[in-house]
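> Only the shape, not the letters, is given here:
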């Protein structure tokens, strides 16, 4: 009901087993909310990923979709490992992710990758190549955690930061609601195209104040920033003035519940007297109802990629002319072509 109250159409489910995943996905599907399931396992914890695909197949049929399944979460974080990150954590993450991604692909699901930095992403791409199963990228997706700290939605392209750091782009600083632009650049470079990007976490944490150049994110800014971010999906224009890319399928900050960081919950928030972030909820509810538009929704069919022109069929070899019958020759006839005279006929 809470997600419905803000007209959410996508959400992230954290599930430690396939039965939890199925129940939550069924509840979402029943009200038309597309679920994305994060398998709640640590990176060095053994588990079987295929049962998640089987358990989720039926709920996703409501959308005519394969199950979206995120494998692992923020490998850069010590808490995502059983005993902290080992020295070769990048290699372990990449190898394990590639193995589970192939299993989910073969079982008929969409395997999702989630990282915060470039190094583990590159390692995962290398591990997939080494496995010989690069076809799995055709059904993979990227889970974004577009946390903005206390930066404004246009960061790093906002006026204040450009004065301090002229020419800085999202590639140099991804701590922004626009972080997906950097993730897309990584994918374009390493895979050759951009995977669909869906939301897993992100937005602005209540009380964030990491960058002293900007104000602390309290109630008013929390509401303003989140409304602007969700409005990108309605207007088709990002905070930096660029068009919203088609590859951004969803944006999903923490909204309903988090038992670990309850102070970030939009509802059941113990840090506010009213128990919820009322200004934020009302700001998002005030966004006019809309249907997300894509670049191909203007009635113009997508342009097919150029193809090589058809090869002309080979010409038949020339036919030798049939010999022309010569008239009967008589003794004394002169043949011009050969400059000879018939002297004897037999």
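Received the coordinates, thanks. Computed from a prediction, not measured in an experiment: that's the story for all the values here.
> Going by C-alpha atoms from here, please, whenever you check contacts or count neighbours.
Noted.
> Just confirm residue 133 contacts residue 102, I think it does.
Yes - in this structure, residue 133 is within contact of residue 102 by CA atoms under 8 Å, at 7.2 Å.
> who's more crowded, those two?
Taking neighbours as other CA atoms under 10 Å, residue 133 and residue 102 compare with residue 102 leading, 24 against 15.
> In terms of helices and strands, where is the more buried one?
helix 89-107 (DSSP states H and E).
> So which other helices or strands are in contact with that helix?
Where contact means 3 or more CA pairs under 8 Å, 6 or more residues apart in numbering; DSSP states H and E, helix 89-107 is packed against helix 50-61, strand 110-113, helix 118-131.
> chain center to the second one, what's the gap?
For strand 110-113, the distance from its own C-alpha centre to the chain's C-alpha centre is 9 Å (CA atoms, centre = their mean, to the nearest Å).
> Quick one: residues in contact with it.
In this structure, residues lying in contact with strand 110-113 by CA atoms under 8 Å, 6 or more residues apart in numbering are 66-72, 97, 101-102, 104-105, 139-143.
> Let me see the ranges of the helices in this protein.
2-5, 18-30, 50-61, 89-107, 118-131, 159-164, 180-190, 219-235, 278-285 (DSSP state H).
> buried stuff in the longest one?
By neighbour count, and taking 16 or more other CA atoms under 10 Å as the criterion, the buried residues in helix 89-107 are 89-105, 107.
> Once you drop chain neighbours, what's closest to residue 121?
With sequence-adjacent residues excluded and distances taken as CA to CA, 6 or more residues apart in numbering, residue 121 is closest to residue 115, at 6.5 Å.
> Number of residues surrounding the one you found?
Count around residue 115 with other CA under 10 Å applied: 20.
> Repeat that for residue 49.
Counted with other CA under 10 Å, the neighbours of residue 49 add up to 20.
> Against residue 76, how distant is it?
The gap separating residue 49 from residue 76 is 21 Å, by CA to CA, to the nearest Å.
> Below is an additional structure, to be compared with the one above:
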């Protein structure tokens, strides 16, 4: 409602001479309202109250102008529910978008760990980005580092090195791309492990063989907060088979990491884990407990977690943005970097990497709205930092609603893996979501149709990846 509409409601309470700035005359209204003017205003108290409220409206208009009224001549919004469902869909349990919504968060019933919401983006332009919001300074500090630990840390933009695996310099010099660990015989092929936070040795052995047959070199898996021990055997087998483990520190949405994160990083670093993804798709409401995404809230949690990872020998993952989130991924990334700078924490990115979710749908590999999303992020990083961070895909792929498009899907995914042979130096891995679900002990059937290996068979894509040279 406009302030002029509110003034109309106060008209019966005012005499012809009421006010100056907010004076109302019969000419301002229709003939019927003018005719009733002389006999409509009420008691002195009503008159005084109306004048006070109108003066408040003056001040509101002066300090915060209201937007113009909606144009009634515009056509009504499209009822998307009446449109046919697309054949090509991005990974989400319910592919049909809700009415008048470009990107719809879908609930997960996963009882062990809420895996990443897979609603990358439909066949539509990215959602508009909210306006930038100033980021307040953070008073958060990392947990104290135990004495005699082999760690490095960032304090006051100066890197302090204690013995570790990576070559570091002083004066907050960023790690070079060559300083980040890679697996032996690196080919850039990644795979997301079963969506559970723990696997039995029998499950690990079975699917380790499948990973080796597909020549996978990077594996992303879930760890329940700062839990220690549940993924020991998995990590040991990944390293023994020449694969680089990427641990996603699972939290139910944007919440503080439960437990001693520093201790967990030290433990898994000793087993061979260097990469720790912190939080997942923070630009999506489903990963914000249903709330609207907020850059400041994300940084409030990411900064202390990243410090704990760095101070205990690990490399923190930044981003893991959904190109289909309610908050546009590119704008979220820009504001997050600006927010780090405003808080004096930009140096954390000197030892960080960017997690990406480059789902492709039916787009060709060259399309920057799909597989090649990393090129858009690279431009943003170059603009904001003057350099590009390592990018590791921790989710990706192409999904179809029926067998008629399976051949096309196989072509798209194998093309993406082929691209990685001669990829950009910063583009470390492309990761397919997901190797298995129920066959690996996962409890949520929502991801079963996206799994490569099932209890009663496997996707033709498995053989195609085995044959891929």
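Everything's here; your move. Because the structure is predicted, anything quoted here is derived from the model rather than measured.
> Now check the second structure for the residue matching residue 220 of the first structure.
Alignment note (TM-score structural alignment): residue 220 of the first structure maps to residue 407 of the second structure.
> what about that match, neighbour count?
So residue 407 of the second structure, with other CA under 10 Å, has 11 neighbours.
> Equivalent analysis for residue 5 of the second structure, please.
Residues near residue 5 of the second structure, counting by other CA under 10 Å, number 9.
> now for it: what does it line up with in the first structure?
Counting by TM-score structural alignment, residue 5 of the second structure has no partner.
> Assign residue 5 of the second structure to helix, strand or coil.
Counting by DSSP: H, G, I helix; E, B strand; the rest coil, the backbone at residue 5 of the second structure sits in helix.
> Can you tell me how far it is from residue 55 of the second structure?
For residue 5 of the second structure relative to residue 55 of the second structure (CA to CA), the value is 15 Å.
> what's the answer for residue 208 of the second structure, then?
Taking CA to CA, one finds residue 208 of the second structure at 73 Å from residue 55 of the second structure.
> which of the two has more neighbours?
More crowded of residue 208 of the second structure and residue 55, by other CA under 10 Å: residue 208, with 18 against 15.
> residue contacts, that one?
237-238.
> Which strand or helix spans it?
Per DSSP H and E: helix 201-213 holds residue 208 of the second structure.
> what angle sits between that helix and helix 460-467?
60 degrees (axes from the mean of the first three to the mean of the last three CA atoms, to 10 degrees).
> returning to what we had before: can you put the helices of the first structure in CSV and add distance to residue 267 of the first structure?
Formatted as CSV, the helices of the first structure follow (distance: least, CA to CA, whole Å):
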stretch, distance to residue 267 of the first structure
helix 2-5, 8
helix 18-30, 18
helix 50-61, 26
helix 89-107, 33
helix 118-131, 33
helix 159-164, 33
helix 180-190, 26
helix 219-235, 13
helix 278-285, 8
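> Which position in the second structure pairs with residue 188 of the first structure?
By TM-score structural alignment, residue 188 of the first structure lines up with residue 382 in the second structure.
> what about the strands in the stretch 351-469 of the second structure?
353-359, 391-397, 399-400, 427-432, 453-454, 457-458 (DSSP state E, counting those that start in this stretch).
> Including distance to residue 238 of the second structure, could those strands go into TSV?
As requested, the strands of the stretch 351-469 of the second structure are exported to TSV (distance: least, CA to CA, whole Å):
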stretch	distance to residue 238 of the second structure
strand 353-359	20
strand 391-397	16
strand 399-400	27
strand 427-432	15
strand 453-454	19
strand 457-458	22
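> Nearest to residue 153 of the second structure, out of the ones you listed?
The closest of the strands of the stretch 351-469 of the second structure to residue 153 of the second structure is strand 353-359. By CA to CA, the value is 15.8 Å.
> tell me, the closest one lands on which residues of the first structure?
With TM-score structural alignment as the criterion, strand 353-359 of the second structure aligns to 141-147.
> Could you check which residue of the second structure pairs with residue 95 of the first structure?
So, by TM-score structural alignment, residue 95 of the first structure is matched to residue 300.
> ok, its match to residue 347 of the second structure distance?
According to CA to CA, residue 300 of the second structure stands 16 Å off from residue 347 of the second structure.
> And residue 375 of the second structure, by the same measure?
Residue 375 of the second structure is 23 Å from residue 347 of the second structure, by CA to CA.
> Of the two, which one has the most company?
residue 347 (19 against 16).
> Go ahead and confirm that one touches residue 153.
No - here residue 347 of the second structure lies out of contact with residue 153, judged by CA under 8 Å, at a distance of 10.1 Å.
> Could you tell me where the biggest helix by length in the second structure falls in the first structure?
Identified as the longest helix of the second structure according to DSSP H is helix 44-63. Counting by TM-score structural alignment, helix 44-63 of the second structure lines up with no residues of the first structure.
> Which stretch of the first structure lines up against the helix or strand following that helix?
Following helix 44-63 of the second structure in sequence order, the next helix or strand is strand 88-89 (DSSP H and E). Under TM-score structural alignment, strand 88-89 of the second structure corresponds to no residues of the first structure.
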